[in-house]
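> I'll drop the sequence and a predicted model, then ask my questions.
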Amino acid sequence: MSALTLYHNPRCSKSRDALKLLEARGVEFQVHRYLDDPLPRAQLESLAARLDTPLESLLRDNETEWKALALSSPSRDEILAAIAEHPRLMQRPILDRGDRAVIGRPPEAILALLADD
């Protein structure tokens, strides 16, 4: 299996559940606490490209930081720039295999990434 990275926010219950799910299955993975170590724009763009979902799924648009930006029809660049500037806007958890990534909402969604390796 390729190296796995879990983009994790320990204050998020879904993220904690995904972490426990991986640990319970004995999966080897690295934890990237993206609030402590934010992803640069280029890395966000690469991560978004590996998701099987639209870019908007990477965005937590209910957060105060997003609402303060007041972007009515944000472009791809505006979304990526907002997440880079405000890491809390990134959806979590995300399991990244390097060639494909999955948002763990619900946490069990990450199992699909494990199954197709």
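That came in fine, so what should we check first?
> from now on I want contacts and neighbour counts done on CA atoms only, so please keep to that.
Fine.
> go ahead and flag the most central residue of this structure.
Compute the mean C-alpha point of the chain, and by C-alpha atoms, centre = their mean the closest residue is Ile94, 3.6 Å away.
> show me the contacts for it.
Counting by C-alpha atoms under 8 Å, 6 or more residues apart in numbering, Ile94 makes contact with Leu6, Tyr7, His8, Ala101, Val102, Ile103, Gly104, Ile110.
> okay, those in TSV with secondary structure and neighbour count next?
Output for the contacts of Ile94, formatted as TSV (DSSP: H, G, I helix; E, B strand; the rest coil; neighbours: other C-alpha atoms under 10 Å):
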residue	secondary structure	neighbour count
Leu6	strand	26
Tyr7	strand	24
His8	coil	23
Ala101	strand	23
Val102	strand	25
Ile103	strand	24
Gly104	coil	22
Ile110	helix	22
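> for comparison:
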Amino acid sequence: MTTIYHNPRCSKSRQCLSILEEKKEDLQIIKYLENPLTEDELADIITLLGVEPIDLVRKNEAIWKQEFKGKQLTNEEVVKAMIDHPKLIERPIVIKNNKAIIGRPPEKVIDIL
């Protein structure tokens, strides 16, 4: 099973999903804006990605610039910001066999298939 945390409004996320469909992956599609992640789920994803929480933040989003930019945030505060504002989560995220990748560029997803 391959899981994609997907935002249908995002062209990169749609491209990544297309690649997964072309590869005939057994997919679980999670529209994380409609079904927000829990703190534990997001923490697990961050661990699988092997990144710091700040590396998963979309820093060009207006909400980040208005509320968080320039502040010294702890990892817990960054995670809370993404939980409270799911738009801040970089996308798409693809998980397979306990490995995760951010699908940017979309072709990068092939690395974990």
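Sure, I can see it. None of these values were measured; they are calculated from a predicted model.
> superposing both, give me the TM-score.
Comparison of the two superposed chains (TM-score structural alignment, normalised by the length of structure 2) gives a TM-score of 0.92, and 112 aligned residues with a C-alpha RMSD of 1.3 Å.
> circling back to that earlier point, which of the contacts of Ile94 of structure 1 show up in structure 2 as well?
When these are mapped onto structure 2 and scored by both residues aligned by TM-score structural alignment, their matches' C-alpha atoms under 8 Å, the shared contacts come out as Leu6, Tyr7, His8, Ala101, Val102, Ile103, Gly104.
> just how off-centre is stretch 33-53 of structure 1 within its chain?
Distance of stretch 33-53 of structure 1 from the chain centroid (C-alpha atoms, centre = their mean, to the nearest Å) equals 7 Å.
> can you get me a residue count around the corresponding residue of structure 2 for His32 of structure 1?
Superposed on structure 2 with TM-score structural alignment, His32 of structure 1 falls opposite Ile30. Here the number of neighbours of Ile30 of structure 2 (other C-alpha atoms under 10 Å) works out to 16.
> what packs against the helix or strand that contains Ile30 of structure 2?
Under the criterion of DSSP states H and E, Ile30 of structure 2 resides in strand 27-31. Strand 27-31 of structure 2 is packed against strand 2-6, with contacts defined by 3 or more C-alpha pairs under 8 Å, 6 or more residues apart in numbering; DSSP states H and E.
> for the strand it packs on, packing partners?
If contacts are counted by 3+ C-alpha pairs under 8 Å, 6+ apart, strand 2-6 of structure 2 sits against helix 11-22, strand 27-31, strand 93-96.
> again, only this time at 7 Å
Counting contacts by 3 or more C-alpha pairs under 7 Å, 6 or more residues apart in numbering; DSSP states H and E, the secondary-structure elements packed against strand 2-6 of structure 2 are strand 27-31, strand 93-96.
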